[in-house]
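Asker: Sequence unavailable; structure follows:
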């Protein structure tokens, strides 16, 4: 059975009637910004989560933009003991609709965004230094590009692993595990 798509206000009304809201985003995304009352179960752990609710309870799944929930709609529906729904447009649409969110700016940026910022900065730096100082600096841009291709093909991102070990990211993980 395919979960039905719910616009934000319809999802909010369903939640007011006792439906369960499940946030399938990663822990770093959830820690920084979330819908009040959402139960956080990352997509990778959803199958191991056990029963999400009592039979007959509607469940509304959401991610940031709605893409992850739509891509995994069948798997999400299988986890719901009752009516399975997807928040159309995800958290982004929820915010655009003016519905409440909890923001914790003390949490670090999502790790994926940190990777994008660092990789982009290194590419630009390599180009600028390659043009102004020595063409050898273009190697820096090439190495970053190669690392991104490798990460995309293998699923292993060394830069993400390094960034995850930095103090501000470890502090965020420690706070989330309490």
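Answerer: All right, it came through fine. Since the structure is predicted, the reported quantities are computational estimates derived from the model, not experimental observations.

Asker: drop to CA atoms for contacts and neighbour counts, all remaining ones
Answerer: Fine.

Asker: how far away is the residue nearest in space to the middle of the chain from residue 129?
Answerer: Closest residue to the average C-alpha location of the chain: residue 25 at 4.0 Å, with CA atoms, centre = their mean. For residue 25, the distance to residue 129 equals 38 Å [CA to CA, to the nearest Å].

Asker: take the one below as the second:
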């Protein structure tokens, strides 16, 4: 299977009003900032939304986005297996923001978390490493394995361009939006 088509951030920005943008991140990540007009259909809900996405793809081009481009590429491959052509945003919302483009944060979908997912991951990883080191010095050297495990997880995360800690943190109550909006996103896709 060939790699999905990729749009750069400037290309996507210039054509944003022509594209159906689907954000496959978790609702908490989506609420922390997404492309204007993007609909949130988390990757684990993509199969449920296939009829609506197929309908949108028949009417115009679909752009799938995530934080870095890894999940959106997986989503494009899943869609391609079902006969739906979609492009992915190179570098995801991280590249979009780094390019100086606006991220939308609607109050209606806001999470209770005040920090971005990336900031939460850095804080949690740093805290676990520090706790492992301090307990390893003061209580028992075996606690240093906690620091080693976090370091190994960070290396694995960098090599695979995934983040298990973000997935776990996304499941915490403070990272969940106050209301689910999948039905609203599906209705919006039907109306396009």
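Answerer: Received, thanks. What you are looking at is a predicted structure, and each value in this text was computed from that prediction instead of being measured.

Asker: where does the TM-score land?
Answerer: TM-score for the superposed pair, counting by TM-score structural alignment, normalised by the length of structure 1: 0.69. Supporting figures: 161 aligned residues with a CA RMSD of 3.5 Å.

Asker: before we move on, what SS does the residue nearest to the centre of structure 1 have?
Answerer: Under DSSP: H, G, I helix; E, B strand; the rest coil, the three-state class of residue 25 of structure 1 is coil.

Asker: what do we get in structure 2 for it?
Answerer: Here residue 25 of structure 1 is matched to residue 25 in structure 2, going by TM-score structural alignment.

Asker: dump the residue contacts of that match.
Answerer: By CA atoms under 8 Å, 6 or more residues apart in numbering, the contact set of residue 25 of structure 2 is 40, 41, 42, 43, 65, 66, 67, 71.

Asker: any idea how far it is from residue 4 of structure 2?
Answerer: To residue 4 of structure 2, residue 25 of structure 2 is 18 Å away according to CA to CA.

Asker: Give me the contacts around stretch 169-185 of structure 2.
Answerer: Contact with stretch 169-185 of structure 2 is made by 26-29, 31, 39-41, 109-113, 117, 120-121, as judged by CA under 8 Å, 6+ apart.

Asker: Filter those residues down to just the ones in strands.
Answerer: Among the contacts of stretch 169-185 of structure 2, the ones falling in strands (DSSP state E) are 39, 40.

Asker: where along structure 2 do the strands fall?
Answerer: Using DSSP E, strands in structure 2 cover 6-7, 20-23, 39-40, 62-65, 87-89.

Asker: where do the helices sit along structure 1?
Answerer: Counting by DSSP state H, structure 1 has helices at residues 8-16, 27-32, 67-71, 73-79, 90-96, 111-132, 138-154, 158-164, 167-176.

Asker: Let me have those helices in CSV, adding mean neighbour count and distance to residue 51 of structure 1 as columns.
Answerer: As requested, those are exported to CSV (neighbours: other CA atoms under 10 Å; distance: least, CA to CA, whole Å):
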stretch, mean neighbour count, distance to residue 51 of structure 1
helix 8-16, 16, 18
helix 27-32, 20, 20
helix 67-71, 18, 18
helix 73-79, 18, 7
helix 90-96, 18, 23
helix 111-132, 16, 29
helix 138-154, 15, 32
helix 158-164, 15, 31
helix 167-176, 14, 23
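
Asker: out of those, nearest to residue 53 of structure 1?
Answerer: Closest of the helices of structure 1 to residue 53 of structure 1 is helix 73-79, at 9.3 Å (criterion: CA to CA).

Asker: Remind me what the closest one packs against, helices and strands.
Answerer: Using 3 or more CA pairs under 8 Å, 6 or more residues apart in numbering; DSSP states H and E, the elements in contact with helix 73-79 of structure 1 are strand 84-87.

Asker: which residues of structure 2 does the strand it packs on align to?
Answerer: Taking TM-score structural alignment, strand 84-87 of structure 1 hits residues 86-89 over in structure 2.

Asker: Turn the helices of structure 1 into TSV, columns for distance to residue 47 of structure 1.
Answerer: Shown next, in TSV, are the helices of structure 1 (distance: least, CA to CA, whole Å):
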stretch	distance to residue 47 of structure 1
helix 8-16	23
helix 27-32	16
helix 67-71	14
helix 73-79	7
helix 90-96	21
helix 111-132	23
helix 138-154	23
helix 158-164	25
helix 167-176	21
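
Asker: And those: which comes nearest residue 50 of structure 1?
Answerer: Among those, helix 73-79 comes nearest to residue 50 of structure 1, with 8.3 Å by CA to CA.

Asker: Mean deviation, the closest one versus structure 2?
Answerer: Taken over the aligned residues, the distance from helix 73-79 of structure 1 to structure 2 averages 3.2 Å (mean CA distance after the TM-score superposition for structure 1).
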